[in-house]
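# No letters, just coordinates:
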């Protein structure tokens, strides 16, 4: 597991829900590439309304003509790892917004696996 505390860099990628990369959702491709690159984590957040460079409003409200809702992919890791990942975002994001912010990680921990819990006797096989 990646250890991450203190100063970090947050990259946020704003794209449309229907944006794709090779017939796969773009946000999903970004998350999978971030994992393959060994980044600490990535989360996808779906917006309910927004607009971007085209000034076209995208909304989830009833009777709306637009269903291509905004999506934000947020990745946090140390600056070196995030900056090393930026060329992949340059390749993937042809329309959208990519931002970088300094941040401070206070806590970063995952769930313990069953084998790591006290009293666990190892994995059972059938």
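Now that the structure is in, tell me what you want to look at. All of these numbers come straight from a predicted model, not from anything done at the bench.

# can we go C-alpha only for contacts and neighbour counts from here?
Fine.

# Next, the buried residues of whatever helix or strand residue 9 lives in.
Assigned by DSSP states H and E, residue 9 belongs to strand 6-16. By 16 or more other Cα atoms under 10 Å, the buried positions in strand 6-16 come out as 8, 9, 10, 11, 12, 13, 14, 15, 16.

# for comparison:
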């Protein structure tokens, strides 16, 4: 069954250099979301931003920041997203975690792509 209708968007804001057991934290979060059977997850790299530290991180050449902002976006039902939140308590000691209610309108697989590739919503 594909996810359609009311859903919750979980967005986690962290730094690109944040790690979990010597690998990128965003990778661990996406892999845990996948193992948990959540409908879909994507990682977006920011080009500029700041957070609680008030230090601006940017990709502009003169600044040469190595810790750009990263947003991980995960979509599923509210029940399934809330069930995933305890894992974030373990993984994300610093950062920002937000929930938004949303509506999934067109859960389409990629044209000619394999299921599970490119952040599509897989059958469950």
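Arrived safely. All values reported here derive from a predicted model rather than from experimental measurement.

# Output the buried residues of strand 6-16 of structure 1 as CSV; include the columns distance to residue 41 of structure 1.
Formatted as CSV, the buried residues of strand 6-16 of structure 1 follow (distance: Cα to Cα, whole Å):
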residue, distance to residue 41 of structure 1
8, 12
9, 12
10, 10
11, 11
12, 12
13, 14
14, 17
15, 18
16, 21
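
# Would you check how far apart the nearest residue to residue 89 of structure 1 once chain neighbours are set aside and residue 82 of structure 1 are?
Leaving out its chain neighbours, the residue that sits closest to residue 89 of structure 1 by Cα to Cα, 6 or more residues apart in numbering is residue 30, at 7.5 Å. Plainly put, residue 30 of structure 1 is 13 Å away from residue 82 of structure 1 if you go by Cα to Cα, to the nearest Å.

# Would you agree residue 34 of structure 1 is in contact with residue 27?
No: Residue 34 of structure 1 lies out of contact with residue 27 (Cα atoms under 8 Å); the separation is 10.6 Å.

# So between those two, which is more surrounded?
Between residue 34 of structure 1 and residue 27, counted using other Cα atoms under 10 Å, the more crowded position is residue 27 (25 against 20).
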